[in-house]
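Student: Sharing a model prediction with you, sequence too.
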Amino acid sequence: MDTNYSDLSLSKISSLMGIPDDEPDERIPLSIWIDNIKDYKIKELTDGDIAKLIRQEIFLDYIVPEAINRIEKNPLAGSLGDGEILESFSMVSVDIWKSEGQKFCKELKLLLEEFLMKLQSFKLDIPYHTERFDDLDQADLAKSIKKAIENLNLALQ
């Protein structure tokens, strides 16, 4: 990725995009969560926060570069479970990839294809999770990666 947004906060991104900083709706957990993390720099967010922002399709232009950086360092990055960031890409709709994430589609697709190949050939460098990342986990992660690749292929058409 050429652009580094890791020093921006969600508040700063909102400001750059002309989105007003409204009070959170206390009835909506997502609104409360965003309010709690909005002043942290992207690089300070947890892996779980990055994955959730992707799943919620929030500021993908700013979040995807950080996600790619993290999974290049640790393919199993996540808070809820191993590979959470990788799995989150499979939950982004084709329409969103086409409209908001188009500039990342090709690079992300190539990266995911590489991870899938390494995962299936047992050559994926897993920094510290080897003991608890079993065959079922690998199969689930492979399924999510395939779904993400499929969505990215459709977005690139």
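Tutor: Structure's in. What do you need?

Student: all contacts plus neighbour counts: C-alpha atoms, from now on.
Tutor: Noted.

Student: Which elements pack onto the longest helix belonging to the chain?
Tutor: When the chain is parsed with DSSP state H, its longest helix is helix 135-156. If you count contacts as 3 or more C-alpha pairs under 8 Å, 6 or more residues apart in numbering; DSSP states H and E, helix 135-156 packs onto helix 84-89, helix 94-99, helix 102-120.

Student: now for the first one, which elements pack on it?
Tutor: Using 3+ C-alpha pairs under 8 Å, 6+ apart, the elements in contact with helix 84-89 are helix 47-55, helix 60-73, helix 135-156.

Student: out of the ones you listed, deepest packed?
Tutor: When you average the neighbours per residue for each of the helices and strands packed on helix 84-89 (mean count of other C-alpha atoms under 10 Å), helix 47-55 leads with a mean of 21.

Student: Touching stretch 83-100 from outside, list them.
Tutor: With contacts defined as C-alpha atoms under 8 Å, 6 or more residues apart in numbering, stretch 83-100 is touched by 47-48, 50-52, 54-57, 60-61, 67, 71, 75-78, 105, 141, 144-149, 151-152, 154-156.

Student: make it 6 Å
Tutor: Contact with stretch 83-100 is made by A51, R55, L76, A77, G78, S144, K147, A148, N151, A155, as judged by C-alpha atoms under 6 Å, 6 or more residues apart in numbering.

Student: could I get those residues as CSV with distance to S88?
Tutor: Formatted as CSV, the contacts of stretch 83-100 follow (distance: C-alpha to C-alpha, whole Å):
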residue, distance to S88
A51, 6
R55, 5
L76, 12
A77, 11
G78, 10
S144, 8
K147, 10
A148, 8
N151, 12
A155, 16
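
Student: ok, and here's another one to check against it:
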Amino acid sequence: MDVTSYKIKEIEVELGIIYDSSSSESPLSLWYENIRDKFVYELKLGDVLRLLRQQLYVSYIVPKAVEYLQANLFAGEQYDGELVAVLSRIPFDTWGQNETLKRDLQKIISSEYLNINQRIWTTDSFRSNFLKDYDKLLKNLY
């Protein structure tokens, strides 16, 4: 079964996680309650970023993240390249044993190098930070 066709609450069941909906009224808890009935393929970029920052269900969420990167290497909600930054901080071994996914991401990352150099950056700092995250992600993949 394609992992993007799972609902978040189905992932919880598969992983043996017991969700307590009365645990908190924090913004993070309310957001999580809101996405539990969504399929992974329905998740918006912000949802994917939040789940990955929390390192929740990484092997289920990374395929959706790769879809976003295929559409735009500079995908982000708060800043350009945010998805690359988040993925660069996740050890590859937590992604699951998905070699096809790894190859797909390697291909995207490698083929977009020219676009990085041709991009007009707001500041040198943004370019520098993106390149650091890009290089770290690349090293994690190889």
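Tutor: That came through fine. Predicted model, so just to flag it, every value in this text is computed and none were measured.

Student: Export the helices and strands packed on helix 84-89 of the first structure as TSV, with columns for distance to E113 of the first structure.
Tutor: Shown next, in TSV, are those (distance: least, C-alpha to C-alpha, whole Å):
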stretch	distance to E113 of the first structure
helix 47-55	19
helix 60-73	13
helix 135-156	7
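
Student: quick revisit: same list, the helices and strands packed on helix 135-156 of the first structure, but as JSON lines with mean neighbour count and distance to S9 of the first structure please.
Tutor: Formatted as JSON lines, those follow (neighbours: other C-alpha atoms under 10 Å; distance: least, C-alpha to C-alpha, whole Å):
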{"stretch": "helix 84-89", "mean neighbour count": "25", "distance to S9 of the first structure": "19"}
{"stretch": "helix 94-99", "mean neighbour count": "16", "distance to S9 of the first structure": "22"}
{"stretch": "helix 102-120", "mean neighbour count": "17", "distance to S9 of the first structure": "20"}
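
Student: Would you format the ones you listed as TSV with distance to L30 of the first structure included?
Tutor: As requested, those are arranged in TSV below (distance: least, C-alpha to C-alpha, whole Å):
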stretch	distance to L30 of the first structure
helix 84-89	16
helix 94-99	19
helix 102-120	25
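
Student: on that earlier part again, and of the helices and strands packed on helix 84-89 of the first structure, who's closest to M17 of the first structure?
Tutor: helix 60-73 (11.4 Å; C-alpha to C-alpha).

Student: Give me the angle between that closest one and helix 47-55.
Tutor: Here helix 60-73 of the first structure runs at an angle of 140 degrees relative to helix 47-55 (axes from the mean of the first three to the mean of the last three C-alpha atoms, to 10 degrees).

Student: contacts for helix 60-73 of the first structure?
Tutor: So helix 60-73 of the first structure is contacted by Y5 (C-alpha under 6 Å, 6+ apart).

Student: Identify the residue nearest the equivalent of A51 of the first structure over in the second structure in space, chain neighbours excluded?
Tutor: In the second structure, A51 of the first structure lines up with L49, judged by TM-score structural alignment. Spatially, and ignoring its direct neighbours in sequence, L49 of the second structure is nearest to L83 (6.5 Å; C-alpha to C-alpha, 6 or more residues apart in numbering).

Student: for G46 of the second structure, same thing?
Tutor: Leaving aside its sequence neighbours, G46 of the second structure sits nearest to E77 (C-alpha to C-alpha, 6+ apart; 6.1 Å).

Student: before we move on, what about E33 of the second structure?
Tutor: In this structure, E33 of the second structure finds its nearest non-sequential neighbour in S21, 7.2 Å apart by C-alpha to C-alpha, 6+ apart.

Student: what's the counterpart of that neighbour in the first structure?
Tutor: Under TM-score structural alignment, S21 of the second structure pairs with E23 in the first structure.

Student: What's the separation between that match and S31 of the first structure?
Tutor: Separation of E23 of the first structure from S31 of the first structure (C-alpha to C-alpha, to the nearest Å) stands at 9 Å.
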